[in-house]
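# sharing a model that was predicted from the sequence below.
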Amino acid sequence: MPQTARPVSKKEIRQENERLILEAAEKTFAEAGFGGATMQLIADVAGLPKANLHYYFPTKEALYRQVVQNIFQDWLKAADVFDAAPGPVEGIGAYIDAKLEISRRHPAGSKVWASEVMHRAPVIQDYLETTLVEWTEGRMAVIRRWIDEGQMDEVDPRHLLYMLWATTQHYADFGHQIETLNGGAPLSADQWEEVKASVKTIILKGIGAL
């Protein structure tokens, strides 16, 4: 007897709809910006009725904030290695790997964040002043401890973090430029591994950790 398909639960339908909406919103906000994106356009990209978007996210700002929060949560998870790492080689090295992998797999999200900040964060300034400030101060303290332990050179932890962000997110924010310089093709899996190795070597040698 052939097995009948298991009925899809309401929870699974809701999760799938939310996934489709958030993926479509991330792509649309990256391409059109907050001002240029509309709920109808996002619904069209998601392949769902506009009413579905308003059911899950009552306003465009609520949807935008969720997209930005998801992006930042991914970056927070990427930095989990900082707190437990014995030193900068392990901690910063793993952070670079994780951030570059996010740029590889979720380039639209990075572009949304960059566009928002370049426009002086009109929607998420409160998020920057709280969550981002707290996260940055915590990571700076870890870097300062590594410096005090003699595991790396005396550098300004804040500027080191800025450099890490700029370098890793460049591969998402300027993906078209990189593809153009790569003969018009996206970086291959092997090339991404070369990027990770090169960035880690340059940064870790530059701060005296290697």
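Okay, I see it.
# all contacts plus neighbour counts: C-alpha atoms, from now on.
OK.
# for the lengthiest helix in the chain, buried residues please.
The residue-count maximum for a helix in the chain (DSSP state H) belongs to helix 10-36. By 16 or more other C-alpha atoms under 10 Å, the buried positions in helix 10-36 come out as 17-18, 20-30, 33-34.
# nearest to Trp113 among those?
The closest of the buried residues of helix 10-36 to Trp113 turns out to be Ala30 (C-alpha to C-alpha; 8.5 Å).
# just give the nearest non-adjacent residue to that closest one, would you?
Sequence neighbours aside, Val112 is the residue nearest to Ala30 in space, at 4.7 Å (criterion: C-alpha to C-alpha, 6 or more residues apart in numbering).
# okay, one more to line up with it:
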Amino acid sequence: MTLLDTEKSIAEKSKTATTKVNRRLINRDKLETEILEQAVRLFAECGYEGTSIATIAEQVGLSKQNLLYYFPSKPVLYQRVLDDVLNVWLERMNSLADDSREPEELLRSYIVAKLQFSREQPWGSRVYAMEVIGGAKIYGADIRKKVVPLLRKDIEIFEKWIAQGKIAAVNPTHLLFAIWAMTQSYADFATQMNLVMNRKQLSRKDFDDAEKLIVDMVLAGLAITPATK
């Protein structure tokens, strides 16, 4: 074998090894996603205490020991589920602090994003709601640490708008509470909505109608004349 042949052989082996590593990483990411999808649904349906690692593993098609390779305990998995939910919400809250955009545009996009999360990831919203309703015994410290700083930033933006005469003088904290309640209810209380409307699930039109109503109510409450429709 020539030196060139040897170099080619080494390069091919290296490429093969790299491909195998990439495949393992892809498979790992895919499996983690499947675990999290089943975990968030079961935590939402059964609560933290009513959900077991064994049940989640069974739904994914893994043994309990194999699942524990990816998430070493139920608290770790529960923490990850709530982290994923809260990270999305924090991203939305952070977008409100962009003072380069006008209040109407920011509030409209914020409400749309919150409703979109309720429509696309209702299980995540319900897990978070159940944790909070239960007193946030497991995740309370994370909520204080992560939510409070962004809430204060958003309040400062609202106060700035009030001082500039861009919106009516309102209590920014309770305004945000009201927006959270209105948008998140379309995930957390979807079952009740479906029961009273005699249907199996909320439609896209329901969310579109909710978006228009909530946006109109918030803008009217802040004395903002809509520039867009």
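Nice, thanks for sending it over. None of the values given here were measured: they were computed from a predicted structure.
# fetch the TM-score of the aligned pair.
Overlay of the two chains. TM-score (TM-score structural alignment, normalised by the length of the first structure): 0.92; 205 aligned residues with a C-alpha RMSD of 1.6 Å.
# tell me the counterpart of the residue nearest to Ala30 of the first structure in the second structure.
Superposed on the second structure with TM-score structural alignment, Val112 of the first structure falls opposite Val127.
# one more: Asp156 of the first structure?
Checking TM-score structural alignment: Asp156 of the first structure goes with Asn171.
# list the contacts of the aligned partner of Phe43 of the second structure in the first structure.
Correspondence of Phe43 of the second structure to the first structure, assessed by TM-score structural alignment: Phe29. Each residue near Phe29 of the first structure by C-alpha atoms under 8 Å, 6 or more residues apart in numbering is listed here: 36-37, 64, 112.
# of these, select the buried ones using a PyMOL command.
Here is the PyMOL command that selects the buried residues among the contacts of Phe29 of the first structure (16+ other C-alpha under 10 Å):
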select buried, resi 37+64+112
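# secondary structure element for the residue sitting nearest the centre point of the first structure?
For the first structure, the residue nearest the mean C-alpha position is Ile71 (4.5 Å; C-alpha atoms, centre = their mean). Secondary structure from DSSP states H and E places Ile71 of the first structure in helix 60-78.
# who's in contact with that helix?
Contacts for helix 60-78 of the first structure (C-alpha under 8 Å, 6+ apart): 22, 25-26, 29, 34, 38-39, 57, 95, 98-99, 102, 109-110, 112-113, 123-124, 135.
# so which bit of the second structure is it matched to?
Under TM-score structural alignment, the match for helix 60-78 of the first structure is residues 74-92.
# can you state the mean residue-to-residue distance of that stretch versus the first structure?
Here stretch 74-92 of the second structure, set against the first structure after superposition, deviates by a mean of 0.7 Å using mean C-alpha distance after the TM-score superposition for the first structure.
# tell me how far that stretch lies from the chain's centre.
Relative to its chain's centre, stretch 74-92 of the second structure lies at 7 Å (C-alpha atoms, centre = their mean, to the nearest Å).
# which SS state does the residue lying closest to Gln151 of the first structure once chain neighbours are set aside fall under?
Leaving out its chain neighbours, the residue that sits closest to Gln151 of the first structure by C-alpha to C-alpha, 6+ apart is Ala209, at 6.1 Å. At Ala209 of the first structure the chain is in coil, as set by DSSP: H, G, I helix; E, B strand; the rest coil.
# and Trp193 of the second structure, what's its match in the first structure?
No Trp there; residue 193 of the second structure is Met. Using TM-score structural alignment, Met193 of the second structure pairs with Ile178 in the first structure.
# how about that match, what does it touch?
Counting by C-alpha under 8 Å, 6+ apart, Ile178 of the first structure has contacts 171, 186.
# quick one: it from Ser115 of the first structure, how far?
Remark: distance between Ile178 of the first structure and Ser115 of the first structure (C-alpha to C-alpha, to the nearest Å) = 19 Å.
# Gln66 of the first structure now?
Gln66 of the first structure is 16 Å from Ser115 of the first structure, by C-alpha to C-alpha.
# in the helix holding Ile71 of the first structure, which residues are buried?
Applying 16+ other C-alpha under 10 Å to helix 60-78 of the first structure flags 60, 63-64, 66-68, 71-72, 75-76, 78 as buried.
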